[in-house]
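In: just need the structure, nothing else, for what follows:
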Amino acid sequence: MANKTAPALVLREGDRAELERLTRAGTVRASAAQRARIVLLAADGVGNQVIADTVGVSRPTVNLWRDRYTARGLAGLEDEPRPGRPRQVDRAAILAATLVPPPASLGVTHWSSRLLAPRVGVDHATVAGVWKEFGVKPWKEDTFKFSTDPELVAKVTDVVGLYLAPPDNAVVLCVDEKSQIQALDRTQKVLPLRPGHAEQRTHDYVRHGTTTLLAALEVATGTVTGLCKDRHRHQEFLVFLKHVARAYPERELHLVMDNYATHKKAEVRDWLAANSRIHVHFTPTSGSWLNLVEVWFGIIERQAIRRGTFTSVRDLMASIRAFITGWNRRKHPFIWTKTPDEILDKIDRKRKHVSSTRH
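Out: Presented below is the predicted three-dimensional model:
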């Protein structure tokens, strides 16, 4: 006897687009995509047995999701709460197990939900749910480094005080170098941004050399004074300091810079000593995060360098100069908000935390 074909399922208005999206999306559960496919085939008039064979389920399963959609629409395709008492999950035990490093026998550096699940007697989705609930991310790591500068407190107080209360009639400039900026040229033409498609570039590239960007950020306005040099020795740094001095004639300048060797060469110290209107404030060792020009270096890296394609070092330098020119037209002040006490308290809490977790 021939199989009877069930009538085509009538979709509710607007549901077809969502069902098609569910079948294509790579981030939805496989079960959700399967149910959407069953309903779409049923709406196209395909018989239940053919749908079952195509999707790889039983015919009663096809009937189930047809009926559920007919009764409740898209909401009917969601999982329903299972009968009986909800299973109790020992969240504390899962968290405690997560915070203990994996045994050496596993040969891994951190837990995954699938590795931990059998050890705590639950499925990996439950482990992942507990991690999400409590903000635990074993796969992620951050970096830190404590400054060993014996003058840490004095330097933090000096530099941050300069940001929060700059001297009257003076200019505060954050100075540093961004070295080894590579002029990278992609091996094939970049495919531009289009609706539905991100910009695409080849993973490989040709190096055409490097340049060093020396920059001075005026904290109060965001104005940047910059020079590109082939090298970053003390000779180039001294040339840059003279360039900055010419850019701010007859103004008292307070320069924030790090302890890099080129900043402390005898020639540099002698020139600074001969220019009494220029005052230097050093950040602590391993404290470059106090220098606001580092924030600006991050901006130019993201907006002009990282995705740039440069056929030569000269091309790269021209792009950097163009960015600085454009930046100075749309500049904005760089505002520091944390007080020295807040920063030092946070450092102290971090030190205590690290000390308490040592084995």
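In: please count neighbours and contacts with C-alpha atoms only from this point.
Out: OK.
In: for the stretch 151-300 of the chain, which segments count as strands?
Out: Counting by DSSP state E, counting those that start in this stretch, the stretch 151-300 of the chain has these strands, from start to end: 170-186, 205-218, 224-229, 252-257, 278-282.
In: could you give the angle of the fourth one to strand 170-186?
Out: In other words, strand 252-257. Using axes from the mean of the first three to the mean of the last three CA atoms, to 10 degrees, the inter-axis angle of strand 252-257 relative to strand 170-186 is 40 degrees.
In: so how far is strand 252-257 off the chain centroid?
Out: How far strand 252-257 lies from its chain's middle: 31 Å, per CA atoms, centre = their mean, to the nearest Å.
In: thinking again about what came up before, deepest of the strands of the stretch 151-300 of the chain, which one?
Out: Of all the strands of the stretch 151-300 of the chain, strand 252-257 carries the top mean neighbour count, a mean of 22, counting by mean count of other CA atoms under 10 Å.
In: one more, for comparison:
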Amino acid sequence: MMRAQIALMAHRGESTTAIAQALGVSVQTVSHWRTRLVRQGVEGLQEVSRPGRPRRIGEAQRLELLALACEPAEPDGRATPTLDELVERAIERGVTKQISRSHLQRILQAGDLRPHRVKQWLHSPDPQFRQKVNEICALYRQAPKGSVVLSIDEKTGIQAIERKHADRAPQSGRARRREFEYIRHGTQALTAALDVHSGRVIGSCTDRRTQADLVAFMEQVALAYPKGRVHVVWDNLNTHRAQTVWNEFNARHDQRFVFHFTPLHASWVNQIELLFGIYSRRVLRHASHVSIEHLRQRTEAFVAQRNHAPKPFKWTFAGFELQTGEPLRFKDDANVRRPKKGR
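Out: Now for the predicted structure:
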């Protein structure tokens, strides 16, 4: 197909360099096939016989080797087979009489197959998965009139770790070196609320993560947003599901808070997780905190910096209506809104 494209573009009068850039190949490759085309015509685009010994393992055998690599190493145990085990299995089943592990590895690489690698995924058993995701995505795209949308969660077990010995600075050709030993000074829990449309952050560090701590944080949120409806997006943690506690909380604040729960095993729907990722990279990774107070100061500084020039995340996932044709709706009291198509 690449050779035919070279021939068609050359017929249109395009230069060798332009053809090479358009097809992502070298100038020498384009020049070679243009020369073959001029000398031999269309037949020159066909493959010619190559010198050397023909393939000892045919295409059918290669497919069987790829199929063997997809099988588990043990039916009720280890899943990923080694190259040596695949070689033994291929010979035992008569796929080939002999093959080296390096030859098998090249066949697997040519088939873009890596049987030793495993990528995990987590299925959500929530029967209302699509409805909940669509509702939350609608809130992310546009807040109901006169209301705000907050993404709230807790990051627990944040360790205040002090490096026992100072790092050695990086040098040319050598990465930064770090001593393995460290000193623990305790842990903190960060509870944060992200205004998804303004980017403003409210954060609070506590020694523990209890129901009382969460209620106290929500009182801070109520003070920060004293008027209007407040839509809260958070996960299914037991402290979030304490209906009696939040009924009492809502009663104290004129029923202004509406709670939206992400589907089970779907923390990616909660935008606050994006903020926690940035926090981990900029405050915790490769850091040395000499005390809990030091960790708190740096955490509070991070929140203050975010609020100095708040910037919301650009949420690109629009929900499942594009794949299923389902209408995307969210409820605000008796009003039901439907975003325009294309948003």
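In: please state their TM-score.
Out: Once superposed, the chains reach a TM-score of 0.69 (TM-score structural alignment, normalised by the length of the second structure), with 264 aligned residues with a CA RMSD of 2.7 Å.
In: make a markdown table from the strands of the stretch 151-300 of the first structure and add distance to W296 of the first structure to it.
Out: Shown next, in a markdown table, are the strands of the stretch 151-300 of the first structure (distance: least, CA to CA, whole Å):
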| stretch | distance to W296 of the first structure |
| --- | --- |
| strand 170-186 | 10 |
| strand 205-218 | 8 |
| strand 224-229 | 9 |
| strand 252-257 | 14 |
| strand 278-282 | 18 |
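In: so which of these gets nearest F334 of the first structure?
Out: Distance to F334 of the first structure, taken as CA to CA, is lowest for strand 205-218 among these, at 8.3 Å.
In: who does that closest one touch, helix- and strand-wise?
Out: strand 170-186, strand 224-229, helix 234-247, helix 293-300, helix 313-330 (3 or more CA pairs under 8 Å, 6 or more residues apart in numbering; DSSP states H and E).
In: make JSON lines from these and add distance to L95 of the first structure to it.
Out: Shown next, in JSON lines, are those (distance: least, CA to CA, whole Å):
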{"stretch": "strand 170-186", "distance to L95 of the first structure": "42"}
{"stretch": "strand 224-229", "distance to L95 of the first structure": "48"}
{"stretch": "helix 234-247", "distance to L95 of the first structure": "52"}
{"stretch": "helix 293-300", "distance to L95 of the first structure": "36"}
{"stretch": "helix 313-330", "distance to L95 of the first structure": "47"}
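In: so which of the strands of the stretch 151-300 of the first structure comes closest to F297 of the first structure?
Out: Ranking these by proximity to F297 of the first structure (CA to CA) places strand 170-186 first, at 7.2 Å.
In: equivalent range in the second structure for that closest one?
Out: Per TM-score structural alignment, the counterpart of strand 170-186 of the first structure in the second structure is residues 147-163.
In: mean distance, that stretch to its aligned residues in the first structure?
Out: Comparison of stretch 147-163 of the second structure with the first structure after fitting gives an average deviation of 0.9 Å (mean CA distance after the TM-score superposition for the first structure).
In: re the thing from before, and the helices and strands packed on strand 205-218 of the first structure: which comes nearest S147 of the first structure?
Out: Evaluated over these, closeness to S147 of the first structure peaks at helix 293-300, with 17.4 Å, by CA to CA.
In: contacts only, for Q34 of the first structure.
Out: T23, V55 (CA atoms under 8 Å, 6 or more residues apart in numbering).
In: so the host helix or strand of it aligns onto which residues of the second structure?
Out: Taking DSSP states H and E as the definition, Q34 of the first structure sits inside helix 30-43. When the second structure is aligned by TM-score structural alignment, helix 30-43 of the first structure has no counterpart there.
In: gap between the match of strand 170-186 of the first structure and the chain center?
Out: Relative to its parent chain, stretch 147-163 of the second structure has a centroid offset of 19 Å by CA atoms, centre = their mean.
In: please report how far the residue nearest to the spatial centre of the first structure lies from T262 of the first structure.
Out: With distances taken as CA atoms, centre = their mean, R302 lies nearest the centre of the first structure, 10.9 Å away. Counting by CA to CA, to the nearest Å, the separation of R302 of the first structure from T262 of the first structure is 27 Å.
In: please apply the same query to F310 of the first structure.
Out: The spacing between F310 of the first structure and T262 of the first structure, counted by CA to CA, is 28 Å.
In: higher neighbour count, those two?
Out: Neighbour count, other CA atoms under 10 Å: between F310 of the first structure and T262, F310 has more, with 21 against 17.
In: in the second structure, what sits opposite the more buried one in the alignment?
Out: Aligned partner of F310 of the first structure by TM-score structural alignment: H289.
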